[in-house]
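# here are the coordinates; sequence isn't available:
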C-alpha cells in the first residue's frame, strides 16, 4: 500500500524530531571541542593576558545593555508594522524580561514569553507569533549587511544569503507563506482566524536591527580593546567577523544564546588577523559581559514593573 503525501510528511517530521536532540548535542560538542583544543594549544599565551584598561569593559557592558534596550524598542516597531498598538515602554520591558530565557533548553522560551505577553496585552496570537518570526529574520539580514564591510570574506555567498532573507520578509512572499501555513493547519475560514499580514516592507525595523547588531559589534570591539589596542584599519574586519559569528550563533540549533558557536566562529575568522590568545580572552570576556548585560536588563525591567505596580 502506497503512503499518502501527508503520511510521508508526517513520517519525515517524526524522524527529524527524534534526531533533533542528538543534532543539538553534536553541534554543542563539536564547537566546545574546537574551543577546548585551541585553548589548550594557546594556554601559555592566554595566561599572560592582562587587562590594563578596565574602562573599556565598563563601556562594553553599557553599550551591550543599550543594544538590548534598543532591540526591545525595535520589536515594538515590528508589532506596530503588523497593526498592533505596542508602546515603546511595554515592548522594551517585555523584551528585557524574556530575553534571558533564551539560555534555557530548547532556545524558544524567549519567543514564547513574548507571544504570551502580547496575548495578555490583547494582541492576536497570529500577530504576536509573526512578530517573533520576523525579528530574527531582520536580525539575520542586518548581520549579513554589516558582514559585507569585509568584502574579501565570501562576499558572493553573503550577498546570496542576504538576497534570500530580504526576499523572505517582502510582504508578497511573507504573507503568502503565512497563508500557506494557515491552510496547512486547517484553520477555519472565518474572520477571527484570518492570519495577520504585513502591509509594507519593514524598512524601519530592518534599520533598527542594523543598529542593534552595530551596537553589539561595538561592545565586542571595546572588549578587544581592553586586551589589545585595535588599529582603525582592522575595525571592518572585526565587525564583519563578529556579525557572521553572531549570525551563526543565532541560526544554528542546539546552541542556546549562541554559546559555543559564536566563540568558535569568531576564533576561526579572526585567527589570521589577531593573536589567538587575544581572541580567546575576548570571546570569554564578551560572553560574560553579554550575559551580565541581559541579567541587568531583566532585573531593571522587573524592578520597574514592581515599582509601578
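Structure received. Bear in mind that the values here come from a model prediction, so they are computed numbers and not experimental data.
# from here on, contacts and neighbour counts on C-alpha atoms
Will do.
# any idea how far residue 153 is from residue 267?
As judged by Cα to Cα, to the nearest Å, residue 153 and residue 267 stand 15 Å apart.
# more neighbours, those two?
Set residue 153 next to residue 267 and count neighbours by other Cα atoms under 10 Å: residue 267 wins out with 25 against 15.
# need the residues that contact the host helix or strand of that one.
Element membership for residue 267 (DSSP states H and E) is helix 261-270. Identification of contacts with helix 261-270 by Cα atoms under 8 Å, 6 or more residues apart in numbering yields 28, 31-32, 34-35, 237-238, 241-242, 244-246, 248-249, 252, 255, 276, 279-280, 283-284.
# can you name the next helix or strand after it?
Counting by DSSP H and E, the next helix or strand C-terminal to helix 261-270 is helix 276-307.
# name the helices or strands packed onto that following helix?
When contacts are defined as 3 or more Cα pairs under 8 Å, 6 or more residues apart in numbering; DSSP states H and E, helix 276-307 packs onto helix 43-47, helix 54-81, helix 88-99, helix 203-227, helix 261-270.
# how about stretch 275-285: buried residues?
276-283, 285 (16 or more other Cα atoms under 10 Å).
# chain center to it, what's the gap?
How far stretch 275-285 lies from its chain's middle: 21 Å, per Cα atoms, centre = their mean, to the nearest Å.
# same question for stretch 299-309.
How far stretch 299-309 lies from its chain's middle: 25 Å, per Cα atoms, centre = their mean.
# and the next helix or strand past the host helix or strand of residue 130?
Using DSSP H and E, residue 130 sits in helix 125-147. With elements assigned by DSSP H and E, the helix or strand that comes after helix 125-147 is helix 155-168.
# now that following helix against helix 125-147, angle please.
Going by axes from the mean of the first three to the mean of the last three Cα atoms, to 10 degrees, helix 155-168 is angled at 160 degrees with respect to helix 125-147.
# structure B:
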C-alpha cells in the first residue's frame, strides 16, 4: 500500500468512527431526555441550557490547544486549526461504549495528516496522565463537603501550595510546556464544574450563589468526572459520574434536584460537544 493510499484509508477509518459517534450521541440525548419529568423544560431553561452548552463547547478548544502543545513537544509541527479540527472531529467518540474510541479516532485521523503514530500515542498517554493529576488536585476543593469544619479557605490554601509545588517541580525538570498544558486542563475543568453548578442552582431555584459552597461543588463535580474518566468501558463516564454526585451532594440538595441537575448537565455537555464538533469540521 502506498503512502497516499494509507492516508486515505486512515482518513476513511476516522470518518467511520466520527459517524458512529454522532449516532451514539443522538441515542444518549434521547435516553437522557426520557429520564426527565414532562414539566421540566421551559423556554427560559432551554435558552440557559443552550447558552451553557455554548460555553462548554467553546471550552473544548482549550483541550485542543493543550493537545497541540503536547504534539509540539513531540516535535510535531501542528497548527491550531489542524489540531482543533482533529481533536473536535474525534472527541464525540468518547460516547461510544468502550471509552477509548476518542483516542483511537484521534490516532487514526492525525496519522492520516502525516503525523507520527508514536508521537500521537505519547501525547495520548501524557494527556490522560496530566488530566488525572489536574483533576485529582480538585479533591482539596471538595473537602468542605466531607468535613464541614475544614472551610474553603484552608482548601484554597492547600490547593495553592500543591499547584506551586507541581509548577516548581516541572520547571526544575525543564518541562515548562507541561505547565501550560496543566493550566489549560485546570481552566477546562473549572468551566465544566461551573456549568454543572449553574444547572444545579437553576434546578434548585437557588440563585444566591454561595462561594463557600460553590467551589466545593465544582470540586465534587471534577472528582466525579475523574472517576468516570478512569473507569474502563464507561462511555464518557456515564453512570459513574452520576452515582458519585448523588452520593456527595445528597446532604445539601433534594435528591430529585440532584438527579434532574445531573441529567440536564449531561444534556448540556453533550450538546456542547456537538457544537464543538460542528465547529471543528468547518476548519480547513
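Noted; the coordinates are in hand. Since the structure is predicted, the reported quantities are computational estimates derived from the model, not experimental observations.
# now the TM-score, please.
The TM-score (TM-score structural alignment, normalised by the length of the second structure) is 0.71; 231 aligned residues with a Cα RMSD of 3.1 Å.
# thinking again about what came up before, quick check: buried residues in the helix holding residue 130 of the first structure?
Applying 16+ other Cα under 10 Å to helix 125-147 of the first structure flags 125-132, 134-135, 137-147 as buried.
# so where is that helix in the second structure?
Using TM-score structural alignment, helix 125-147 of the first structure corresponds to residues 117-139 of the second structure.
# ok, stretch 272-291 of the first structure next?
Going by TM-score structural alignment, stretch 272-291 of the first structure sits over residues 251-270 in the second structure.
# how about stretch 80-93 of the first structure?
Counting by TM-score structural alignment, stretch 80-93 of the first structure corresponds to 72-85 in the second structure.
# give me the distance from that stretch to the chain's centre.
Offset of stretch 72-85 of the second structure from its chain centre (Cα atoms, centre = their mean): 20 Å.
# repeat for stretch 181-197 of the second structure
Chain-centre distance of stretch 181-197 of the second structure: 8 Å, with Cα atoms, centre = their mean.
# flag every buried residue along that stretch.
181-182, 184-186, 188-197.
# can you give me the separation between residue 304 of the first structure and residue 123 of the first structure?
The gap separating residue 304 of the first structure from residue 123 of the first structure is 22 Å, by Cα to Cα.
# comparing these two, which residue is more hemmed in?
Counted by other Cα under 10 Å, residue 304 of the first structure and residue 123 do not tie: residue 123 has more neighbours, with 18 against 12.
# now do the contacts for the more buried one.
So residue 123 of the first structure contacts residue 84 (Cα under 8 Å, 6+ apart).
# any idea how far residue 175 of the first structure is from it?
Residue 123 of the first structure is 18 Å from residue 175 of the first structure, by Cα to Cα.
# picking that back up, mean shift between the helix holding residue 267 of the first structure and the second structure?
Mean deviation of helix 261-270 of the first structure relative to the second structure after superposition (mean Cα distance after the TM-score superposition for the first structure): 0.7 Å.
# what range in the second structure does stretch 202-217 of the first structure sit on?
By TM-score structural alignment, stretch 202-217 of the first structure lines up with residues 178-193 in the second structure.
# nearest spatial neighbour of residue 139 of the second structure, skipping sequence neighbours?
residue 219 (6.0 Å; Cα to Cα, 6 or more residues apart in numbering).
# just give me the neighbour total for the one you found.
What residue 219 of the second structure shows, counting by other Cα under 10 Å, is a neighbour count of 27.
# ok, now residue 239 of the second structure?
Counted with other Cα under 10 Å, residues neighbouring residue 239 of the second structure total 11.
# hmm, back to that, could you single out the nearest of the buried residues of stretch 275-285 of the first structure to residue 62 of the first structure?
Nearest to residue 62 of the first structure among those: residue 285, at 14.1 Å, using Cα to Cα.
# isn't that closest one right up against residue 223?
Yes. Counting by Cα atoms under 8 Å, residue 285 of the first structure touches residue 223, with 7.1 Å between them.
# in space, what's closest to residue 253 of the first structure - neighbours in sequence excluded?
residue 24 (6.1 Å).
# oh sorry, the question was meant for residue 296 of the first structure
residue 65 (7.7 Å).
# one step back: what does the match of stretch 202-217 of the first structure contact?
55-56, 59-60, 62-63, 65-67, 69-70, 130-131, 134-135, 167, 170, 217-219, 221-222.
# list buried residues within these.
55-56, 59-60, 62-63, 65-67, 69-70, 130-131, 134-135, 167, 217-219, 221-222.
# give me the helices and strands touching the helix ranked longest in the first structure, please.
The longest helix of the first structure (DSSP state H) is helix 5-41. Counting contacts by 3+ Cα pairs under 8 Å, 6+ apart, helix 5-41 of the first structure is packed against helix 261-270.
# from residue 238 of the first structure, how far out is residue 148 of the first structure?
With the distance defined as Cα to Cα, residue 148 of the first structure ends up 12 Å from residue 238 of the first structure.
# which residue lies nearest the spatial centre of the first structure?
Nearest to the mean C-alpha position of the first structure, by Cα atoms, centre = their mean, lies residue 250 at 4.3 Å.
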